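Participant: can't give you the sequence, but here's the structure:
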């Protein structure tokens, strides 16, 4: 297996997950800043590994598999930390929507790959917007404190709600794109109909 720079960045992002957890629970005043920094840095590496892969044609099957796994692990871990720290019904709902959609879309992509039609569920523009809003929201929620009177946490809460709604929208778009293939597969002999 050839180790490319994007794959190394992806592995580094996975390695940051336990660092995020440890930093989040340290008993110091600056830990909120450190946790937000770790998550923001991981988000930047997500963008950077994709840019390097496209710019320098450093693609690999392992990297293509690992990149979305790293993203989902980092986001899910951060959301669990935030919900544990601020256990409100809305925070739990938005986190459940985001994590649930990620699981559902991953399963959908795997199914479409088995049908040889993974390209039909490629990342769409609404998915990219969702990712940006989600990353900013989680960073603000990890930071928690006000910044020069700006209610960072409240802004993060609203952005997480927007990210959850965009998550549902993008999930619907993926399902709509895949539906003809899924429907055709379901009516084949020997395949259970829904």
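Facilitator: Now that the structure is in, tell me what you want to look at. Computed from a predicted model, the values in this text were never measured in an experiment. Numbering: from 1, shown residues only.

Participant: switch to C-alpha atoms for all contacts and neighbour counts from now on
Facilitator: Will do.

Participant: residue 122: how many residues sit nearby?
Facilitator: Neighbours of residue 122 under the rule other Cα atoms under 10 Å: 12.

Participant: below is an additional structure, to be compared with the one above:
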């Protein structure tokens, strides 16, 4: 078990702690849940860095790392939808989660065809992930009622993340389109 894989597993193990802290009936649950989420986001960056720098890339890590990312982001968005129970929040949350489902299915299908490299992670995908993490940390850190300016900044950042999410999905689908259409003719 490499250090990179241990960091990824640690990120997954943080999810139940994150959920429990989020629901604690204390004012500090907001900033502390944001810190736990931020720690998970940092380990996401750090496990990739460790895997590349120390040549610790493994098939298990390649599988588990994106799963851990999606689990943490989906868990945070589900929790935040409960606090921000409105269409303005639900729309970007659905876009982000829906895109992850579409791209995961696309990558799986392309891998079956031996074309996984056609839908490899792009630079825009990394920017999208960063914006998602920033938006979620802002929205977790402050009670929506207590900090309206931070709430507005969180929404703005979340909408930027949702826009980048759609853009990256279009890029992935565009890259895969010739292969999708070629195999549909058989």
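Facilitator: Yep, that arrived. Predicted, not measured: the structure shown is a model, and the values here were computed from it.

Participant: TM-score of the superposed pair?
Facilitator: The TM-score (TM-score structural alignment, normalised by the length of the second structure) is 0.96; 184 aligned residues with a Cα RMSD of 1.2 Å.

Participant: now residue 48 of the first structure. Nearest residue, chain neighbours left out?
Facilitator: Of all residues not flanking residue 48 of the first structure in the chain, residue 6 sits nearest, at 7.7 Å (Cα to Cα, 6 or more residues apart in numbering).

Participant: could you check which residue of the second structure pairs with that neighbour?
Facilitator: Correspondence of residue 6 of the first structure to the second structure, assessed by TM-score structural alignment: residue 4.

Participant: circling back: which elements pack onto whichever helix or strand the residue nearest to residue 48 of the first structure is part of?
Facilitator: Using DSSP states H and E, residue 6 of the first structure sits in helix 5-25. Judged by 3 or more Cα pairs under 8 Å, 6 or more residues apart in numbering; DSSP states H and E, helix 5-25 of the first structure is in contact with helix 31-56, helix 61-85.

Participant: mean neighbour count and distance to residue 127 of the first structure for these - can I get that in a markdown table?
Facilitator: Shown next, in a markdown table, are those (neighbours: other Cα atoms under 10 Å; distance: least, Cα to Cα, whole Å):
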| stretch | mean neighbour count | distance to residue 127 of the first structure |
| --- | --- | --- |
| helix 31-56 | 18 | 14 |
| helix 61-85 | 17 | 13 |
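
Participant: for residue 25 of the first structure, find the nearest of those.
Facilitator: helix 31-56 (7.5 Å; Cα to Cα).

Participant: figure out how far the longest helix along the second structure is from the centre of its chain.
Facilitator: Looking across the second structure with DSSP state H, the single longest helix is helix 148-184. Centroid separation between helix 148-184 of the second structure and its chain, computed with Cα atoms, centre = their mean, to the nearest Å, is 12 Å.

Participant: same check on stretch 119-137 of the first structure?
Facilitator: From the chain centre to the centre of stretch 119-137 of the first structure is a distance of 9 Å (Cα atoms, centre = their mean).

Participant: can I get the helices and strands packed on helix 5-25 of the first structure in JSON lines including distance to residue 112 of the first structure?
Facilitator: Shown next, in JSON lines, are those (distance: least, Cα to Cα, whole Å):
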{"stretch": "helix 31-56", "distance to residue 112 of the first structure": "22"}
{"stretch": "helix 61-85", "distance to residue 112 of the first structure": "14"}
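
Participant: residue 67 of the first structure -> the second structure?
Facilitator: With TM-score structural alignment as the criterion, the equivalent of residue 67 of the first structure in the second structure is residue 65.

Participant: now that match: closest residue in space that isn't a chain neighbour?
Facilitator: Leaving aside its sequence neighbours, residue 65 of the second structure sits nearest to residue 8 (Cα to Cα, 6+ apart; 5.9 Å).

Participant: thought that neighbour was touching residue 41?
Facilitator: No. The pair residue 8 of the second structure / residue 41 is not scored as a contact, 10.4 Å apart, by Cα atoms under 8 Å.

Participant: excluding covalently adjacent residues, which one is nearest to residue 39 of the first structure?
Facilitator: Nearest residue to residue 39 of the first structure, sequence neighbours excluded (Cα to Cα, 6+ apart): residue 139, at 6.3 Å.

Participant: same check on residue 135 of the first structure?
Facilitator: Excluding the flanking residues, the one nearest residue 135 of the first structure by Cα to Cα, 6+ apart is residue 43, at 6.7 Å.
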